[in-house]
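Asker: Quick one: sequence plus predicted model below, questions after.
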Amino acid sequence: MTLKVRILPCGLLIPLIFLTGAISAQPWSERVQDLIKNMSIEEKVGQMTQLTVDMLCEGEPYAITVPFKISEEKLEKAVIQYGVGSILNVPTGTYPGVEAWHQILTTIQDKVQESANKIPVLYGLDHVHGLSYIRGGTLFPQPLGLACSWNTSLAREMAEITAYESRAAGVPWSFSPAMDICRNPVWPRLWESYGEDVYINTVMGKATIEGFQGRDLSNKTSIAACLKHFTGYGLPLSGKDRTPAWIPERYLREYFLPQYQASIDAGALTIMVNSGEINGIPTHADKQLLTDILRHEMHFEGLLVTDWQDIHYLYDRHKIAHSLKDAVRIAIEAGIDMSMTPVSYDFADLLVELVKEGTISESRIDLSVGRILMVKEKLGLFETTHFPVTDYPEFGSERNQEISLQGAVESIVLLKNKNDILPISKDVKVLVTGPTANTQRSLNGGWSTTWQGEGADQYLAEFPTILRGVEDLIGRDLVQYAEGASIDEITDMDLALQKANEVDYIILCLGELSYTEDAGNINDLNLPDAQLELASELAKTGKPMIVILAEGRPRIIRQLAPNSAAILCAFYPGPQGGNALAKLIFGDENPSGKLAITYPQYANSYTPYDHKYTEDRDVMNSGLSFNPQFEFGFGLSYTSFEYSNLQLHNSEVSAVENLQVSVDVKNVGEREGKEVVSLFISDLVASITPPVKRLRAFEKIILKPGESTQVIFELPVQDLAFVGPENRWVIEPGDFELHVGPLRQKFRVK
């Protein structure tokens, strides 16, 4: 069997981002042009305004009446008086199902029909890992877990299901995927990204966009994607959310633009802006980044939306504006199209003032309004805002849950398996213990039924926790349980130790609860002392200890790793995570996940895999400076794969050719398994110090025992380019080395 993989340029290389000049004339349709001509300044600015749905509900924002009820007076103000163009979010304190969402959308869009121009409202939700806020919909692994599957086909299929189910509820816009390359694992939104690597972020993001948007955005199964958070959001120096990043332009262009370029080229319709600042300039105020680079160089013609209240923050948080009105001016001049304002009308009032006094031109407003109306037109909202629920018989279906389970299984990474202790027999007695053993929060993370995910145990109770997953698989009679410790405090550890002596194996579940954004900020990446103490005391019993890390970022496990017989890492695998972990532990499934991040060994040593040679040396006999707990791309299986016959079609190639690589892979173990065949390339000498290696291609394959296949990569040599001293993409002639599994081979670019 031969598997041929053609790796096409995907925005990594020489995307023509050094062009100058004005933005090309926008290709607005006749309908959009006519609407713009007939709209007042107030109506245009209304289209640029985005409110949270709480502004339409009885009660106050964040404290609405529950069950929620749309206020006729507030609806009139938003839709008729202000002509608001977009609404987002879920009514606070609620988790509506499809019918309730239809009620919300119908009420809003029916009101639109009373307005002069009858422009539909664009509704958006954070579908970060499936239907975060729609009861009964399907949730999947979070993006970091999905990245650890290294399965782009699965990413595309999950996005297709998300789009289908979102449209079933009438919601045509998702604030995802997050394209935030994360180079600091302390960052509390690491799990919302596809990890530390540019290429994985590029191909996973592109697959998600293709799944969301399909071939026709107006189709009843398609939604608009929103890339976020443009850009550099995942590299705060402190590791804390919405704090400053310091990114040289060369590094920005090589690591933080390519994945966006590929997604723009794939048709991404909207982009959300980074809430932080880069080099002292808040991104919402950065005209060079948002207009000169994103619009002029990268040729993005879609809708650019702020994050939550970020124009206001230019004034009262970043301190670069003298007033809120000044902040509005700065953001619009920088290139913002729509303000997620989201709990006041100040933005609209102040922007109208700025236009009427001549500070902001009406033509500048027209440009943003045209983009907004274009998105609505492409989504088919002028014809139909939502479709009958009966058109979506697969909403929340068993098949969709099977895909969720597959995603969970493939997302989990087996990091240690001493003496092949896993899988274990289903007739043994086990103790399930630890703070993440009996909660859905540690399987789902934030954006799961509620913003911080604290509602997961209430709303996702039908899905098994890790404890229940084990009980369901082997029977409750064989399972003991004691919590032992909460996230940061010892609880009934004595009971856990007592029960440990009564079983054959210990399944110790450690990690984190759910969080996102500022609520997830931490000062120490080490696991809390209570969890380490529980692990240490359980290890003293002498019983084999299987550690499950249910977490959103790689908490330090250096102290407990030597005492563990096996370690499984589950970066928020979703509601099916309990089932998936049980199936992996007891052998119903074979692990195939590989780390999409470098798992650090020390709390202040966060060197990524594509580091420089100076970061991988023995410093004064103190040991290698790059010494992670587990390397990027690492992951074990219950079977073994053998690599052989690595061949290059030509050992010398020009910059305009394709590099053709083939390798044979054989399953030499005793059970069927999936393997990620990865192609890394090292530039051995360059004018800018080269990284030790970069991931350039991969393919996930499945082989039965004894089966072999030939994997063929066809990689454009242009993909070996880097951003040189002049901040331009260059390909320099010289020697390179490719790595596939344990095999190496050199070639030359002439």
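Answerer: Perfect, thanks for sending it.
Asker: Could you use CA atoms for every contact and neighbour count after this?
Answerer: OK.
Asker: What segments of the stretch 1-150 of the chain are strands?
Answerer: When secondary structure is read from DSSP state E, counting those that start in this stretch, the stretch 1-150 of the chain shows strands at 2-6, 49-52, 59-60, 63-64, 86-88, 122-125.
Asker: actually the stretch 651-750 of the chain, not the one I typed
Answerer: Taking DSSP E, counting those that start in this stretch as the criterion, the stretch 651-750 of the chain carries its strands at 652-653, 658-667, 673-683, 694-703, 708-716, 722-723, 729-730, 734-740, 743-749.
Asker: what would those strands look like in CSV with mean neighbour count and distance to G552?
Answerer: Formatted as CSV, the strands of the stretch 651-750 of the chain follow (neighbours: other C-alpha atoms under 10 Å; distance: least, C-alpha to C-alpha, whole Å):
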stretch, mean neighbour count, distance to G552
strand 652-653, 16, 42
strand 658-667, 21, 32
strand 673-683, 20, 22
strand 694-703, 18, 23
strand 708-716, 20, 32
strand 722-723, 24, 31
strand 729-730, 20, 34
strand 734-740, 18, 29
strand 743-749, 15, 33
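Asker: Which one of those strands lies nearest to I546?
Answerer: Nearest of the strands of the stretch 651-750 of the chain to I546, taken as C-alpha to C-alpha: strand 673-683 at 21.3 Å.
Asker: which residues sit against the closest one?
Answerer: Applying C-alpha atoms under 8 Å, 6 or more residues apart in numbering, the contact partners of strand 673-683 are 150, 590-592, 594, 637-639, 641, 667, 690-705, 734-741.
Asker: Of the strands of the stretch 1-150 of the chain, flag the one that's most buried.
Answerer: Between those, the one whose residues have the most neighbours on average, counting mean count of other C-alpha atoms under 10 Å, is strand 49-52 (a mean of 26).
Asker: Included below, for side-by-side comparison, is a second structure:
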Amino acid sequence: MALTTTDRARVDALLAEMPLSAKLAQLVGAWIGIDSTTGAVAPAQNENMPTSPDWETLARTGLGHITRLYGTRPLDPTDGRTALRRMQSELRRESGIGAIAHEECLTGVATWKATTFPSPPAYGATWDPELIAEVGSAIAASMRALEVHQGLAPLLDVVTDARWGRVEECFGEDPYLVGTLGTAYVRGLEEGGIVATLKHFVAYPASQGGRNLGPVHMGPRELTELLLYPFEMALREGGARAVMPSYSEIDGMPVHGDPALLTTLLREKWGFTGTVVADYFGVNFLQTLHAVSGSKRASAERALLAGLDIELPNADCYPALDTPDLDPEVLAAIDRSVRRVLELKAELGLLDEPTELSDEPVDLNPPAHAALARRVAEESVILLANDGALPLAAPGRIAVIGPNADTAAALLGDYSFTNHVEVHHPDVEPGLTMATILEALRAELDGGTAITHAAGCDVREPGRDGFPEAVRAAQAADVAVMVMGDRAGLFGRGTVGEGCDVDDLELPGEQRALIEAVLETGTPVVLVLVTGRPYALEWAAGRCAAIVQAWFPGQEGASAVAGVLSGRLNPSGRTTLSFPRSAGMMPTTYRHVRLAGKVGVTNLDPTPVFPFGHGLSYTSFERTDLRLSTSEIATDGTVDVSVRVTNTGDRAGVDVVQLYLHDVVAPVTRPEVALLGYARVELAPGESRDVTFQVAADRLAWVGADLEWTVAAHRASLSVGASSGDLTLTAPLTVTGPTRTLGHDRVLLTPVTTA
């Protein structure tokens, strides 16, 4: 919503009359009701927040943000709304200005009783931006009902290392796919009136050793092409109004104190006018983790001068600036940031008394949201391998084995309220009732199929006492469905999630040993993986009868997995994370340059077990007739790329048509293949459709030695296939004409049509 002249005048007047203490109050958050006994949900939380701030003092001075009122402990949504209204009323009475209430919302608003959608790798596996925009809209509706203003999502981190625990919070490893899906999610939030916060800007997933908050060693060209691209797209195409810096330090420069990223690039080059909010305790980390400042005051000065506006989650370093001896440059930075905050509050109506408040009870899991969660889960399940064992034959005898088979929490990611907060409150009634995969499969196959169950082992704890029972169950069955994988958590409490990094990519605990023990029985094994990261599966790929991947599929995920196993659903998910042969391949991406591929100068083969874009179906597809509208394109031109896709099987299905670029010769080394565009295409048996991509020359650009996006004369080729590792149709393309340097207005998207 654009600011009116009246709004700007009000902001000017407020800023002119505020004392320094009131200005600083607008630049901090307050996390009420959390202390060292609550349970850590943020890094170094207990060290940085041993006690909860005093609300009465805060209300008198004013406040920028109210931090996670709903997402800190189980709180009835309607009671929480009443408490929030009381807090806002006190703030307006004392300071005349309400506070921005923010919450986490990666897989739904992270509060008790709210719909929990699948995790972002599952969003990615749908390859369906419009569906993900609907998710953003649904989450926005829930947040509006709670009178929350800002959501701390999405993550636009492009994955380069599967060892990193927060892989399960990311869309995938390709910048275009991350950008388009992330932009769709942002559009859903923003059009629903919620401020989207892009994070983590930038390079968080490229940390040394795949360790959380690790330093980053990456050149500026790769940083721009691989990691910055989705942020640029979501700001320009999605209209996000907030950005959260990364905890990372890049080549020795902590992002929370880097003016080159937060001001020169973000504001001056990209034209961003919203607010930059610190990741939790990120300002203090300039001193305690990065050691680039010697005090809280020095950390605050560095962050503000770099372009960071708001300190979250609490007033920690910024209050140290309430002193008469501030440098004029720091004072100017404070005024600049306060103006940005007040302008956003004007847009959100926080400079006025609220109107039309509803007293209706808050329902955060309405049937429409649950149905949407189920649809996302159904589109996201990936059939990685299948020798004909799936769909399951019925009736028959099925042994359901594994630690994730009969546990509902295994379906949810680390930023779900269940695994993020509720785990610290075991005596509280669960906010959601969810079926497990075992329960869903029994409901799915109730036509005489005999189903037995054995856990076999824990997700990660040692111990093989359950192996004999699992082996006996498999021996007595026609097929063993083994439901294995991860348990999401934080800071070492899970096998994956924030602060749950690994140094190998074997399935956690005794799980591989259990699978191998069951395989030895000779009973066909259908391996169902409910995970947050891709594991090294070369050992299993040739031995299991089928492999199904579900990326923490959310509250409705059990039914989706069961539907794929039974054949009620035809799987349409595609990988957005390559499955490596081993952790020794890390860091890696399918977008590797030639020298990082399979070459004769090394004995190590980095070819993935399952490549980016891979996924099987219960029908078959044929792609034919690749056509380019021209074989020669000017550096400012466009080319239409068309392909015919046909369902050659006997049941309806969805193909994900993928278009890739290969630069044959270019002045800088280029990825062997890079995604240019994609389309989900639903086809009846025997049906054919033409898919056409409109590719602008800007989409063929690279970042040159001068660090500018450049498109120049060169030779390339365009390919279509079933995945990045199975490109069956290729056509040459020559780019001609003068070299062009591109700016922030360059073409970022590849439009696609089907006929």
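Answerer: Perfect, I can see it now. These numbers come from a predicted model, not from an experiment.
Asker: Can you pull the TM-score for these?
Answerer: These two chains, once laid on top of each other, score a TM-score of 0.90 by TM-score structural alignment, normalised by the length of the first structure; 702 aligned residues with a C-alpha RMSD of 2.4 Å.
Asker: Now for the most centrally placed residue in the second structure: which residues touch it?
Answerer: Most central in the second structure under C-alpha atoms, centre = their mean is C170, positioned 2.9 Å from the mean C-alpha point. In this structure, C170 of the second structure makes contact with 120-121, 155-159, judged by C-alpha under 8 Å, 6+ apart.
Asker: Repeat that for I372 of the first structure.
Answerer: Counting by C-alpha under 8 Å, 6+ apart, the residues that I372 of the first structure touches are 47-48, 302-303, 337.
Asker: which one of these is nearest A550 of the first structure?
Answerer: For A550 of the first structure, the closest of the contacts of I372 of the first structure turns out to be L303, at 36.2 Å, with distances computed as C-alpha to C-alpha.
Asker: who's in contact with the closest one?
Answerer: When contacts are counted by C-alpha under 8 Å, 6+ apart, L303 of the first structure touches 269-271, 337-338, 368, 371-372, 375.
Asker: give me that answer again for 10 Å
Answerer: Each residue near L303 of the first structure by C-alpha atoms under 10 Å, 6 or more residues apart in numbering is listed here: 48, 226, 268-272, 336-338, 368-375.
Asker: so where do the helices sit in the stretch 151-300 of the second structure?
Answerer: Counting by DSSP state H, counting those that start in this stretch, one finds helices in the stretch 151-300 of the second structure at the ranges 175-191, 220-222, 229-236, 259, 282-288, 296-306.
Asker: Now mean neighbour count and distance to D54 of the second structure too, for these, in JSON lines please.
Answerer: Output for the helices of the stretch 151-300 of the second structure, formatted as JSON lines (neighbours: other C-alpha under 10 Å; distance: least, C-alpha to C-alpha, whole Å):
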{"stretch": "helix 175-191", "mean neighbour count": "27", "distance to D54 of the second structure": "32"}
{"stretch": "helix 220-222", "mean neighbour count": "15", "distance to D54 of the second structure": "44"}
{"stretch": "helix 229-236", "mean neighbour count": "23", "distance to D54 of the second structure": "36"}
{"stretch": "helix 259", "mean neighbour count": "19", "distance to D54 of the second structure": "33"}
{"stretch": "helix 282-288", "mean neighbour count": "24", "distance to D54 of the second structure": "20"}
{"stretch": "helix 296-306", "mean neighbour count": "24", "distance to D54 of the second structure": "20"}
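Asker: Would you tell me which of these gets closest to G39 of the second structure?
Answerer: Distances from G39 of the second structure to each of these were compared using C-alpha to C-alpha; the minimum, 19.3 Å, belongs to helix 282-288.
Asker: circling back to that earlier point, quick one: what's aligned to the residue nearest to the centre of the second structure in the first structure?
Answerer: Under the alignment (TM-score structural alignment), C170 of the second structure maps onto S193 of the first structure.
Asker: mind checking how far its match is from I181 of the first structure?
Answerer: In this structure, S193 of the first structure and I181 of the first structure are 7 Å apart, going by C-alpha to C-alpha, to the nearest Å.
Asker: got any residues that touch both of those two?
Answerer: Applying C-alpha under 10 Å, 6+ apart, one finds that S193 of the first structure and I181 are jointly contacted by 201, 234.
Asker: about what we covered before: now render the helices of the stretch 151-300 of the second structure as a markdown table, adding distance to V656 of the second structure.
Answerer: Putting the helices of the stretch 151-300 of the second structure into a markdown table (distance: least, C-alpha to C-alpha, whole Å) gives the following:
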| stretch | distance to V656 of the second structure |
| --- | --- |
| helix 175-191 | 13 |
| helix 220-222 | 27 |
| helix 229-236 | 21 |
| helix 259 | 41 |
| helix 282-288 | 40 |
| helix 296-306 | 42 |
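Asker: which residue numbers in the first structure go with stretch 270-287 of the second structure?
Answerer: Using TM-score structural alignment, stretch 270-287 of the second structure pairs with 298-315 in the first structure.
Asker: how big's the offset between the host helix or strand of L367 of the first structure and the second structure?
Answerer: Taking DSSP states H and E as the definition, L367 of the first structure sits inside helix 362-378. Taken against the second structure, helix 362-378 of the first structure registers an average deviation of 1.4 Å after superposition, with mean C-alpha distance after the TM-score superposition for the first structure.
Asker: so where is that helix in the second structure?
Answerer: The aligned range for helix 362-378 of the first structure in the second structure is 331-347, by TM-score structural alignment.
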